[in-house]
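1. below are the sequence and a predicted model; questions follow.
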Amino acid sequence: MTVKLSDSDEEGGSAGEINVVPLIDVLFSILTFFVLASIFLTTQQGLPLDLPKVAPSDQQQVLSQQLTLTITDKGKYLLDKEPIELAKVGPTVKAELDKDPNRMVVVAGSKEAEYQYVVFVLDELRKVNATRIAMATDTE
């Protein structure tokens, strides 16, 4: 597509023409950039809800109801800060879950812990049908 600047060639020169195809390509590139930027820069907003308030004593009770299974970087296991062998993790967790089936098991692995240690623990928890499992993370 070209645009003529003048209709006459009376002076002997060629009519000036501007090729607008490259300009359209640049325009579409800029438009694409802004569309993608607007998609990725928008934050996901949830529905505005009035969430229930929890008293501090209730929150402490919820934290005490969970079992914390810690995996060190050396592959050692601790259940609520007490050392435990991998073979005893399943039966011990099952005994605790038999007392209160709503207890949550929180697996807290060291950043340096090998992945296989986490898999071993999750396998033991699967064997005793522990369904409420959470993975502990740290926020920066």
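-> Good, I have the coordinates. Numbers count the residues shown, from 1 in each chain.

2. use CA for all of it now, contacts and neighbours both
-> OK.

3. what sits up against the helix or strand harbouring residue 58?
-> If you go by DSSP states H and E, residue 58 is part of helix 56-64. Outside of helix 56-64, no residue comes within contact range by C-alpha atoms under 8 Å, 6 or more residues apart in numbering.

4. what helices or strands is the lengthiest helix in the chain leaning on?
-> Taking DSSP state H as the criterion, the chain has its longest helix at helix 21-41. Judged by 3 or more C-alpha pairs under 8 Å, 6 or more residues apart in numbering; DSSP states H and E, helix 21-41 is in contact with no other helix or strand.

5. want to compare, so here's the second one:
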Amino acid sequence: MPLKTQQDDAPVLNLTPMIDILFLLIIFFMVGSKFTEMERSVDLDVPQVSDVGALTSAPEMKVINVFNDGRVMLGTREIELADLKTELAASLAEYQDLGVLVRGDSEVPFQQVATVLTTVRQAGIAEMAISVRLTNQRR
């Protein structure tokens, strides 16, 4: 097996492209800061408005829990199905893309969950989801 008797040249790091990019960034920010200074020096009387606060973000999905004993909770409070429909319709009027997450107890008959889903649909909400828990068992 032949042995290597001469050394290879050490790798060289070419810094020229990195320096070019650095100079381009410096020029970009210098020119950008000049434009903001010129914009502020324009004599313009802009209209005034009162501070009404920030725009509200989209609400999170409403969570409906269906319990084994037939109780239905919207968020943290118990609610009847007729009131659920009314309240969801009112919330939908405020935000058109409102979504609902239905969580049913594992022991609850599916008919109760189906009734809640029907009530949600009658309120006009199209985005619905059902919450489940994944098991770690493989077959």
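-> Sure thing, it's come through. Because the structure is a prediction, the values reported are computed rather than measured.

6. after superposing, what score do the chains get?
-> The TM-score (TM-score structural alignment, normalised by the length of the second structure) is 0.53; 79 aligned residues with a C-alpha RMSD of 1.6 Å.

7. just to revisit the earlier point, so the longest helix of the first structure matches what in the second structure?
-> When the second structure is aligned by TM-score structural alignment, helix 21-41 of the first structure has no counterpart there.

8. run the chain-centre distance for the longest helix along the second structure.
-> In the second structure, with assignment by DSSP H, the single longest helix is helix 16-41. In this view, helix 16-41 of the second structure has its centroid 34 Å away from the chain centroid, taken as C-alpha atoms, centre = their mean, to the nearest Å.

9. which other helices and strands does that helix contact?
-> Using 3+ C-alpha pairs under 8 Å, 6+ apart, helix 16-41 of the second structure is in contact with no helix or strand.

10. equivalent range in the first structure for the following helix or strand past it?
-> Once the chain leaves helix 16-41 of the second structure, the next helix or strand it forms, by DSSP H and E, is strand 62-66. Using TM-score structural alignment, the residues of the first structure aligned to strand 62-66 of the second structure are 67-71.

11. average gap between that stretch and the second structure?
-> Taken against the second structure, stretch 67-71 of the first structure registers an average deviation of 0.2 Å after superposition, with mean C-alpha distance after the TM-score superposition for the first structure.

12. would you mind measuring from the nearest residue in space to residue 73 of the second structure that is not next to it in sequence to residue 57 of the second structure?
-> Leaving out its chain neighbours, the residue that sits closest to residue 73 of the second structure by C-alpha to C-alpha, 6 or more residues apart in numbering is residue 65, at 5.1 Å. Applying C-alpha to C-alpha, to the nearest Å, the value for residue 65 of the second structure to residue 57 of the second structure is 24 Å.

13. same check, this time on residue 110 of the second structure
-> As judged by C-alpha to C-alpha, residue 110 of the second structure and residue 57 of the second structure stand 34 Å apart.

14. these two: which is more packed in?
-> Set residue 110 of the second structure next to residue 57 and count neighbours by other C-alpha atoms under 10 Å: residue 110 wins out with 12 against 6.
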